[in-house]
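In: Show me the folded form of this:
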Amino acid sequence: METKKASHLRIVKNDEIGKEEDLEQRLRAVHEDMERIINLIDSSIDEEGKNSSIAQ
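Out: Below you'll find the model as predicted:
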């Protein structure tokens, strides 16, 4: 039979694992957002370069 303390420790450990997984998912989402932003910046720089060479 599990003691109250052991039961509490198991619940706390499971909660910590859940928090860690949540943080990993958030980090992945932020990383993906950063990649999208970098790609948008790169493509906008490419477009500006094409537009300025056409104007010349």
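In: For the rest of this, base every contact and every neighbour count on C-alpha atoms.
Out: Will do.
In: so where do the helices sit in this structure?
Out: Taking DSSP state H as the criterion, the chain carries its helices at 4-55.
In: give the contact list for Ile17.
Out: With contact set as C-alpha atoms under 8 Å, 6 or more residues apart in numbering, Ile17 has no partners.
In: Distance of it relative to Leu27?
Out: The gap separating Ile17 from Leu27 is 15 Å, by C-alpha to C-alpha, to the nearest Å.
In: Also this sequence, please, to line up against the first:
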Amino acid sequence: MSWFPKLCRQAGLMIHHATHPAKKQNETVRKTVEEKKVNDQVTLRRTTIEEIEIKKNGNEQDDK
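Out: Got it, this is the predicted structure:
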């Protein structure tokens, strides 16, 4: 591929990624809730959520 079509393709990809950014997909694998009643007024609850995160673009930076 010569330099001009390559430049046009890269410019088009840059505009496409700027207007339609890659989105992260999260899939919840497991969610568990453990409860323990200490007395009438106090209940201890632990919630654990396990997720899988799939990034469509390997060089994407994390959102902060």
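In: where does the TM-score land?
Out: Here the superposed chains carry a TM-score of 0.35, computed using TM-score structural alignment, normalised by the length of structure 1; 21 aligned residues with a C-alpha RMSD of 0.8 Å.
In: And for Lys31 of structure 2, nearest residue in space, chain neighbours not counted?
Out: Distances taken as C-alpha to C-alpha, 6 or more residues apart in numbering put Ile49 closest to Lys31 of structure 2, at 4.5 Å, once the chain neighbours are dropped.
In: what comes up buried for the helix or strand where that neighbour lies?
Out: Assigning secondary structure by DSSP states H and E places Ile49 of structure 2 in strand 43-54. Buried positions in strand 43-54 of structure 2, judged by neighbour count with 16 or more other C-alpha atoms under 10 Å: none.
In: Outside of that strand itself, which residues are in contact with it?
Out: 24-38.
In: from the residues you listed, which ones fall inside helices?
Out: Per DSSP H, helices hold no members of these.
In: Max pairwise distance over those: which two?
Out: Greatest spatial distance in these: Lys24 and Val38, 39.8 Å, computed using C-alpha to C-alpha.
In: between these two, which one's more packed in?
Out: Lys24 (13 against 9; other C-alpha atoms under 10 Å).
In: sec struct for Leu13 of structure 2, please.
Out: helix (DSSP: H, G, I helix; E, B strand; the rest coil).
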